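Student: Sequence plus predicted model, see below.
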Amino acid sequence: MADTIGAAAVEVLLTADPAEKARLSRHNAARWCAGELAAVYDAAMPDRPARPPHPELLPPSRMPKRGRAGSERSRIALLHALAHIEFNAIDLAWDAAGRFGGAMPRAFTDDWVAVADDEARHFGLLADRLSELGAGYGDLPAHDGLWEAAMATADDLLARLAVVPQVLEARGLDVTPATESRLRAAGDDLSADILNVIYHDEIVHVSIGNRWFRHVCDELRIEPVQTFQSLVGSRFKGALKRPFNDSARIEAGLTPAFYDSLASA
């Protein structure tokens, strides 16, 4: 059993089974909060986390198109895609804590361990809902874009904080309210309620990313908005897509000055 936060992060990252990864994430988060893990960053984070045999990972361009949540099949595809995001997000949060926490205040690790706990809880909610619909995580293909973003920012904390919470997670703030509404219109309030929980937690996660991004910029005496735009331009593949949920982004500290000029037409 891991006895340091570095070893605990690696333990989660190298667990392939989805249910066990989520369970271990929550267990190690509780151990950190209880003071059972030493604040020692003594383990190198793996280049890639362990992955189960399924889902099959495809390039984003080869992913099948999903419907708009009107049919049960399209709802399963939607929930599966969200479960895959949350599964990857468990690893992203532990990697952030284990890879960068040693050079940061303890509160940085506290925050990312809390995020890892949330992501594991989200995955469990979605996996359980898929089961209720007669499906399971791994039944459909998925893409590897989230971990590709982690690999592209593994050498630079500011780049990681710019791209993962403030671009990728912030995108969830833009699209989730409309998706929740479509689920409710289709009569699937159980799935919609899960998305509502995730949405409000993700505002907190984006705010954590923005707060630590500003903290590092302040420490380095560099301007946050220009630094964010430069890092997104150099480290993020693709363009930021409108429309933006400005109110949720502002609640998270991510004001339009950061992202509006980067958006595609």
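Tutor: Looks like it arrived, so ask away.
Student: going forward, measure contacts between C-alpha atoms and count neighbours the same way
Tutor: Fine.
Student: How about residue 106, nearest residue that isn't a chain neighbour?
Tutor: residue 39 (7.9 Å; CA to CA, 6 or more residues apart in numbering).
Student: Residue 211 too?
Tutor: In space, and not counting its chain neighbours, residue 211 is closest to residue 253: 7.4 Å by CA to CA, 6+ apart.
Student: Which residues are in contact with the one you found?
Tutor: Listed by CA atoms under 8 Å, 6 or more residues apart in numbering, the contact partners of residue 253 are 206-207, 210-211.
Student: A further structure is provided below for comparison with the first:
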Amino acid sequence: MNTLFSTAYQCLQLNDPTEKVRAVRQLSAQWHTEQLSLTEDSSALMVSLAGQPTSLKLVHPRDVPKRRVQTAQGQIALLHAIAHIEFNAINLALDAVYRFRQLPKAFYTDWIRVAVEEAYHYELLETELNKRCCHYGDLPAHLGLWEMAVETANDVLERMALVPRVMEARGLDATPYIMQRLQQAGSAELVAILQIILQDEIGHVAIGTRWFHYLCAERGLAPTETFLTLLKKHFTGKLHRPFNLEARLTAGFTVEELNLLEQL
């Protein structure tokens, strides 16, 4: 019987997006039919860079194409940027499965589910890119999300605090504004896709919150204080307001946390 960890690692290393999406779905099917064991056949290797299209050029965030949704090229740039986020989110979920050991079975079930849903999001966006004669990897992108994964690779509590509850939660805040701009530009089909992604991402942040609280309880830590300490330690970007308070509350943030984030 193959192990979950070795299978997740193989998925993580795949460069071709179509192959990775297919492999993620196969991994999920094998997991849910109990074809993968939780045996630790080896310790987790550091993955400094997960598999991604060989054509993808990585640049500094300031050098990515402008995303003005009023123009056709701007919409392509926007779709490519979001597809890049979703593709990286597949890798992030796979890395959580591969990297962190001796956790409850439900942890792996949750993050496999996230990987499958991120793969679906990626496919929706790639389809829209293809309609516009573009493919993921045709435009440059940056690695902000994956860099945080590398920084939190040694501690599952830090990973749960900072990737779903900071990096992905920023998407909850930004997506409604992007949807509004696309609606004004007459791109109802893209708004519908972002609505699907937004609803699923609330669930992903909620999964991160649930496991963050679980790990805090296991270690005897106060969740709010721990979250803010880790945020100040690791996150050097800006927290852009306004926050999507309804989405964040649904995803498990407390009113106290949101008040403290507003102060930051």
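Tutor: Here it is on my side, so go on. On a predicted model such as this, the values are computed, not experimentally measured, just so you know.
Student: ok so, going back, burial check on the residue nearest to residue 106 of structure 1, number of neighbours?
Tutor: Here the number of neighbours of residue 39 of structure 1 (other CA atoms under 10 Å) works out to 17.
Student: dump the residue contacts of it.
Tutor: 4-6, 106.
Student: now structure 2: which of these match?
Tutor: Among these, the contacts conserved in structure 2 (both residues aligned by TM-score structural alignment, their matches' CA atoms under 8 Å) are 4-6.
Student: For the residue nearest to residue 211 of structure 1, what is the enclosing helix or strand?
Tutor: For residue 253 of structure 1, there is no enclosing helix or strand under DSSP states H and E.
Student: centroid residue for structure 1?
Tutor: residue 89 (3.5 Å; CA atoms, centre = their mean).
Student: Which position in structure 2 pairs with that one?
Tutor: Correspondence of residue 89 of structure 1 to structure 2, assessed by TM-score structural alignment: residue 89.
Student: so its match makes contact with residue 116?
Tutor: No. Residue 89 of structure 2 is not in contact with residue 116 according to CA atoms under 8 Å; the separation is 10.1 Å.
Student: Starting from residue 237 of structure 1, give me the distance back to residue 265 of structure 1.
Tutor: Noted for residue 265 of structure 1: a distance of 16 Å to residue 237 of structure 1, by CA to CA, to the nearest Å.
Student: between these two, who's got more neighbours?
Tutor: Counted by other CA under 10 Å, residue 265 of structure 1 and residue 237 do not tie: residue 237 has more neighbours, with 13 against 8.
Student: Do you have the helices of structure 2 handy? List them.
Tutor: Using DSSP state H, the helices of structure 2 run over residues 4-13, 17-32, 72-99, 105-131, 144-151, 156-162, 169-184, 188-219, 223-234, 245-250, 255-263.
Student: Switch the ones you listed over to CSV; also include distance to residue 44 of structure 2.
Tutor: Shown next, in CSV, are the helices of structure 2 (distance: least, CA to CA, whole Å):
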stretch, distance to residue 44 of structure 2
helix 4-13, 8
helix 17-32, 18
helix 72-99, 5
helix 105-131, 15
helix 144-151, 13
helix 156-162, 13
helix 169-184, 27
helix 188-219, 20
helix 223-234, 22
helix 245-250, 32
helix 255-263, 33
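Student: For residue 48 of structure 2, find the nearest of these.
Tutor: Distance to residue 48 of structure 2, taken as CA to CA, is lowest for helix 144-151 among the helices of structure 2, at 6.5 Å.
Student: I would like the residues contacting the closest one, please.
Tutor: 47-49, 61, 85, 88-89, 92, 159, 162-163, 167.
Student: re earlier: the closest residue to the match of residue 89 of structure 1 other than its chain neighbours and residue 1 of structure 2: what is the separation?
Tutor: Among residues not flanking residue 89 of structure 2 along the chain, residue 118 sits closest, at 6.2 Å (CA to CA, 6+ apart). From residue 118 of structure 2 across to residue 1 of structure 2, the span is 27 Å (CA to CA).
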